[in-house]
Structure formats: C-alpha cells, structure tokens
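[1] Quick one, fold the following:
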Amino acid sequence: MQFIIYYLNFQNGVLLFVMAYARIAIVFYMLPVLGERVLSGLVIKNTLITLTIIGLWPCSQLVISPEQGWFILLVQEVVVGLILAMTLCVPFWIAINIGELLDNQRGATLSDSIDPVNGGQSSVLSGFMNFAFGAIFFASGGMQLLLELMMKSYQVFPQGSNVMKIHWQELSYLLMVIAKNSIILAAPVLMVMLVAELLLGVFARYCPQLNPFSLSLTIKSFIAFIVFLLYGFRAMTEKPWQIFSNLALQTFIS
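    Below you'll find the model as predicted:
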C-alpha cells in the first residue's frame, strides 16, 4: 500500500515537472542570449532548466483532475511558454534589428556571417549588437530578472488557465514595438549616414574622376561607429531594458 502511494506521488511529480518544463524550456531555447553558442549541448541547457524548475516549484503546484486531461494542459503550457518567450525576446530582437538597419544603410549586408551568440546567419553589426546586449543583460542582473518574470508569469497565466481568452491580436503589438524602437534607436546614425551619402553624391557630381563612392562603405562605417558610440550603448541599456518586463505579457489578457 505504501509503495502505491509513493508511486502515485512520483507520477504526479513527473507530470508537474513536465508541465513546468513545457513553459520554461521554450524560454531557454528561444532567448538569443542563451543560444546554442552560449549554452552548447543539451545536457548543460537541460540541467539549467531543471534547476530553474526546482527553484520555481512552489509556483507550479497543480492538481490535475481527470476532467482536464494532462495532454490539454501540456498544450496550454506550451502556448503560454511560447508567448512568454516571445515577449522576453523583444529587447534582443530590437538590438538585432538595429544592427541590421545600420548594416543595410552602410551597404554591408553582403558580409553576412554566423552570429556567434545564437548561431544563425546575420550581418556583422547585427551579431555584434546581439553580443553587446547580451553582455549588458548579464552585467545588469538579467538572469535574476528573468527568473522573477518567469515566477510572475504563473500569476498572469496560472497553470490550467484557458488559452482561448488570450488576445492573439496583440502579436501585432509586439511587432510594432520591435519596429518602432529599432527605428528610434537607429535614427541618429541613419540620418548622419544619409547626410554623408548626399555629400558624397555632390562630391561625385563635381569630381567624378575620383569615384568617391568607392570609399562610401569606409566613410559611412567610420561615421556610424563614431555616432553610435556617443549614444548607442547608453540608449541600449535604457530603452530595450525597460521593455524586458511582464507588461507585454499582461497585454495578452488585459
């Protein structure tokens, strides 16, 4: 009899672990700062996920009734984890888009390479921005904030909550936030490079034999780096960092 009780408790614990894993693991796999190049290997990543689940175990206590069905609850947790991961990835996607915009404006998109953080193909400056914001993330206590947001997600979306109440149209709000903040943060450099492009055009009009456009990549790259150093990293520690919160997640049910 005692063995049966232990077995049922173990079975319930495994189901609770699977439910928590379905929500938290998606965040670890989607977050660019925790990409394959940072946490290489499934053993290391799943060990960290398991330790995170143990730390958040009091938040994920769920009594599974036969009427609910564990498979339906698992699908709901996967959906909630996907929404949580997308909202937490927004600041990193903003940093990546800033690099893409600047590389597109300075004409360096032909030099696309492998991003050293998440392993995907991206422009040179895009990978650098992703790596730089990842350093800002860790230096500013980002992992502690990440765990706090995971804990608060159980208050916003408790286990077993109905995903049909989620406002899926708010996904367009996330796209708007990414596009808006990327353009705002990259606008000073884009305007300066546009002025440099106009001046090169005027110079080429009066001195066509010098072919100044052959130096346009070098000139615009130098200007972009100087201007971005004046404001860029300070702005990246303020604007995208403010978005890294639970507010975007709450918009899906408000």
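[2] C-alpha only now, for contacts and for neighbours.
    Fine.
[3] Now do the SS call for Pro158.
    What DSSP: H, G, I helix; E, B strand; the rest coil gives for Pro158 is coil.
[4] Can you give me the separation between it and Ser172?
    According to Cα to Cα, to the nearest Å, Pro158 stands 24 Å off from Ser172.
[5] Which one of the two is surrounded by more residues?
    Pro158 (16 against 10; other Cα atoms under 10 Å).
[6] Tell me the spacing between the more buried one and Thr237.
    Counting by Cα to Cα - Pro158 and Thr237 are separated by 31 Å.
[7] And for Leu145?
    Distance from Leu145 to Thr237, by Cα to Cα: 14 Å.
[8] Also Val117?
    Applying Cα to Cα, the value for Val117 to Thr237 is 19 Å.
[9] So if I had to pick from those two, which one is more boxed in?
    Taking other Cα under 10 Å, Val117 and Thr237 do not tie; Val117 has more neighbours (19 against 14).
[10] Name the nearest residue to that one, sequence neighbours excluded.
    Arg37 (5.3 Å; Cα to Cα, 6 or more residues apart in numbering).
[11] these two touch, right, that neighbour and Gly120?
    No. Arg37 is beyond contact range of Gly120, at 10.0 Å (criterion: Cα atoms under 8 Å).
[12] what number of residues lie near Ala187?
    Other residues close to Ala187 by other Cα under 10 Å number 15.
[13] Now do the contacts for the closest residue to Ala196 other than its chain neighbours.
    Of all residues not flanking Ala196 in the chain, Lys220 sits nearest, at 6.9 Å (Cα to Cα, 6+ apart). Taking Cα atoms under 8 Å, 6 or more residues apart in numbering, we find Lys220 in contact with Arg106, Met193, Ala196, Glu197.
[14] Relative to Ile53, how far out is the third one?
    In this view, Ala196 and Ile53 are 52 Å apart by Cα to Cα.
[15] who has more neighbours, the two?
    Using other Cα under 10 Å as the criterion, Ala196 and Ile53 rank with Ile53 on top: 23 against 16.
[16] Which residue comes closest to Ala224 once chain neighbours are left out?
    Val189 (5.6 Å).
[17] Quick check: the one you found touching Leu102?
    Yes. The pair Val189 / Leu102 is scored as a contact, 7.5 Å apart, by Cα under 8 Å.
[18] and this one, so I can compare the two:
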Amino acid sequence: MFLILLNGVFFRLAPLFFFLPFLNNGIISPSIRIPVIFLVASGLITSGKVDIGSSVFEHVYFLMFKEIIVGLLLSFCLSLPFWIFHAVGSIIDNQRGATLSSSIDPANGVDTSELAKFFNLFSAVVFLYSGGMVFILESIQLSYNICPLFSQCSFRVSNILTFLTLLASQAVILASPVMIVLLLSEVLLGVLSRFAPQMNAFSVSLTIKSLLAIFIIFICSSTIYFSKVQFFLGEHKFFTNLFVR
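    Predicted coordinates for the structure are as follows:
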C-alpha cells in the first residue's frame, strides 16, 4: 500500500524535476535527482485527501497515468515564467542580429541564444531568491486539494490556447522596450547610411544595437523583470486551476 502511494506521488513530482531549469538533467544528475524525488514524495504522501478502495488496485495503471498528466500540466504552469524570459532573450537576440552565437543550453537541452540563457538563469535566480521552492511545494499541495491522489478529475484542455497566448504575449510585452529602442536605432542607422554611405553604418550596427540593448536591459532588470518574476510567485490558484479542476 505504501509503495502504491509513494509511486503515485512520484509520478506527479517527476515531471517537475525534468522541466524546471534548476532541477533538470543539466543541473542535477539522474543518480541524485531520482532519490530526491522519492524523498520529497515521501513527505507529500499525506497531502490532500487519499481515498484508497478496491477500485484503485483494479485501475492502478490508469490512475498512475492520470498522475503523470497532472504532473506534466503542473510543470508546464510552473515553468511558464522561465519559458517567458527564455523567449524574451531569444526575441531580443533576433532583433539585434546575434542569433549566430546560438549554442546548446545545458539547462534546457535546446539550441538557444546567449541572451536567452542569461534571462533563463536570471529568472531562476530571482525565483529561488524570492522563495520559489516554497511556492512550488505550496502549488503541489494545492494541486492535491484540487485533484486528490487516486481520484477522478477533469482537465481543461481548452485552456492550452490561453496558456500559449499568455506565453507569447508576455514575452513580447517584456521585450518591447528593447525592441522599440532597436527599431529606432535601425532607422537612425538607415538615415546615416543614406546621407553618409562611405561610413558603412551597418558594419557597426551589431555593436551599437548590443550596447543599446544591454543598457535598456540594465534599466529594466531591477524594476520590470524582477517584479514580473515575483508576480508569478503569488499566483498559486492561477497555476493549479489553469488546466486542472
């Protein structure tokens, strides 16, 4: 009985350790991560209401699959701020023409730009500094209150479009100050190239746009970006209610 409960909690927690940038393969090796998942799962066995009847043993594989789905949806929601800032860095690097420096990000395992990796690590640091681990544990416990272990619950699949819209819109909004400045610099460089073609203004455009982008990012980091990560820390119900009800 204890092993069934432990495995049920494990299947809900495991996706979090694969998707969150500070808990996945690039940061924690599998030999350490799996015991940590079981250790955390053993402390969350009593979270929420657990109704174990004869039907649990008859449909144990279906219920375990349900726990995996809940864990995946919960990990998607909790990874939203990191994905948003990763997209912000990719958008800014694309606008300043620095996507040629893309490399494999060990924290995500994907081909990404340098600024995207920086923003991803920045959001992770702010998240952990602001009590992110407590937020994750509280969100997991709230998910058990909404969808208890080995119980039937429905999923809001229609909210996938809302999730993707929120991801794209927030990324564009956060990148918009830098995008506006880069657009104005592009216009000024075009005017300069038109009246002084011998200067070859576009040969130094990457340097100029990079300096402007870093300057705007430095201004926004302590105000807009920092507060945006902290905003997600107060949205427990948003994360857990987005897909599960």
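[19] If you rank the contacts of Lys220 of the first structure by neighbours, which is first?
    Met193 (23 neighbours).
[20] Map that residue across to the second structure for me.
    In the second structure, Met193 of the first structure lines up with Leu182, judged by TM-score structural alignment.
[21] ok now do its match, which residues does it touch?
    Gln95, Arg96, Lys209, Leu212, Ala213.
[22] Which stretches in the second structure count as strands?
    103-105, 110-112 (DSSP state E).
[23] In the first structure, what range does the first one match?
    In the comparison with the first structure, strand 103-105 of the second structure aligns to the range 113-115 (TM-score structural alignment).
[24] Would you mark the buried spots in the matching stretch?
    For stretch 113-115 of the first structure, burial by neighbour count (16 or more other Cα atoms under 10 Å) applies to Ser113, Asp115.
[25] Over to stretch 245-254 of the first structure?
    Applying 16+ other Cα under 10 Å to stretch 245-254 of the first structure flags Ser245, Asn246, Ala248, Leu249, Phe252 as buried.
[26] Could you pull up the residues touching the residue mapped onto the third one from the second structure?
    Spelled out, it's Ala248 of the first structure. Under the alignment by TM-score structural alignment, Ala248 of the first structure pairs with Phe239 in the second structure. By Cα under 8 Å, 6+ apart, the residues touching Phe239 of the second structure are Leu74, Cys77, Leu78, Ser139.
[27] now Asn108 of the second structure
    Here Asn108 of the second structure is in contact with Phe19, Pro21, Asn24, Gly26 (Cα under 8 Å, 6+ apart).
[28] which residues of the stretch 151-254 of the first structure fall in helices?
    171-206, 216-236, 239-243, 247-250 (DSSP state H, counting those that start in this stretch).
[29] count of residues packed around the nearest residue to Ala175 of the second structure once chain neighbours are set aside?
    Computed as Cα to Cα, 6+ apart, the closest residue to Ala175 of the second structure that is not its neighbour in sequence is Val88, at 5.4 Å. Counted with other Cα under 10 Å, the neighbours of Val88 of the second structure add up to 25.
[30] Likewise for Ser111 of the first structure?
    Counted with other Cα under 10 Å, Ser111 of the first structure comes out at 11.
[31] Surely Gln230 of the second structure touches Leu128?
    No. Here Gln230 of the second structure lies out of contact with Leu128, judged by Cα under 8 Å, at a distance of 10.0 Å.
[32] With neighbour numbers in mind, choose between those two.
    Gln230 (19 against 14).
[33] show me the contacts for that one.
    Val126, Phe127, Ser130.
[34] Leu121 of the second structure now?
    Per Cα under 8 Å, 6+ apart, neighbours of Leu121 of the second structure: none.
[35] And it, what's its match in the first structure?
    Under TM-score structural alignment, Leu121 of the second structure pairs with Phe131 in the first structure.
[36] gap between its match and Phe92 of the first structure?
    Relative to Phe92 of the first structure, and taking Cα to Cα, Phe131 of the first structure is found at 9 Å.
[37] what's the overlap in contacts for the two?
    By Cα under 8 Å, 6+ apart, the residues touching both Phe131 of the first structure and Phe92 are Val33.
[38] Comparing Val189 and Leu102 of the first structure, which residue is more hemmed in?
    When neighbours are counted by other Cα under 10 Å, Val189 of the first structure and Leu102 differ, and Leu102 comes out ahead with 26 against 22.
[39] which residue lines up with that one in the second structure?
    Under TM-score structural alignment, Leu102 of the first structure pairs with Ile92 in the second structure.
[40] Over to Phe92 of the first structure?
    In the second structure, Phe92 of the first structure lands on Phe82 (TM-score structural alignment).
[41] wait, what's in contact with that match?
    With Cα under 8 Å, 6+ apart, Phe82 of the second structure has these contacts: Pro21, Asn120, Ser123, Ala124.
[42] any idea how far it lies from Val204 of the second structure?
    From Phe82 of the second structure to Val204 of the second structure the distance is 32 Å (Cα to Cα).
[43] Common neighbours of Val189 and Leu102 of the first structure, please.
    Ala224.
[44] contacting residues for the residue lying closest to Gly107 of the first structure once chain neighbours are set aside?
    The shortest distance from Gly107 of the first structure to any non-neighbouring residue, by Cα to Cα, 6+ apart, is to Leu217 (6.5 Å). Each residue near Leu217 of the first structure by Cα under 8 Å, 6+ apart is listed here: Arg106, Gly107, Ala108.
[45] Quickly note the distance from the last one to Gly134 of the first structure.
    Applying Cα to Cα, the value for Ala108 of the first structure to Gly134 of the first structure is 23 Å.
[46] neighbour-wise, which of the two wins?
    Of the pair Ala108 of the first structure and Gly134, Gly134 is the one with more neighbours under other Cα under 10 Å, namely 19 against 16.
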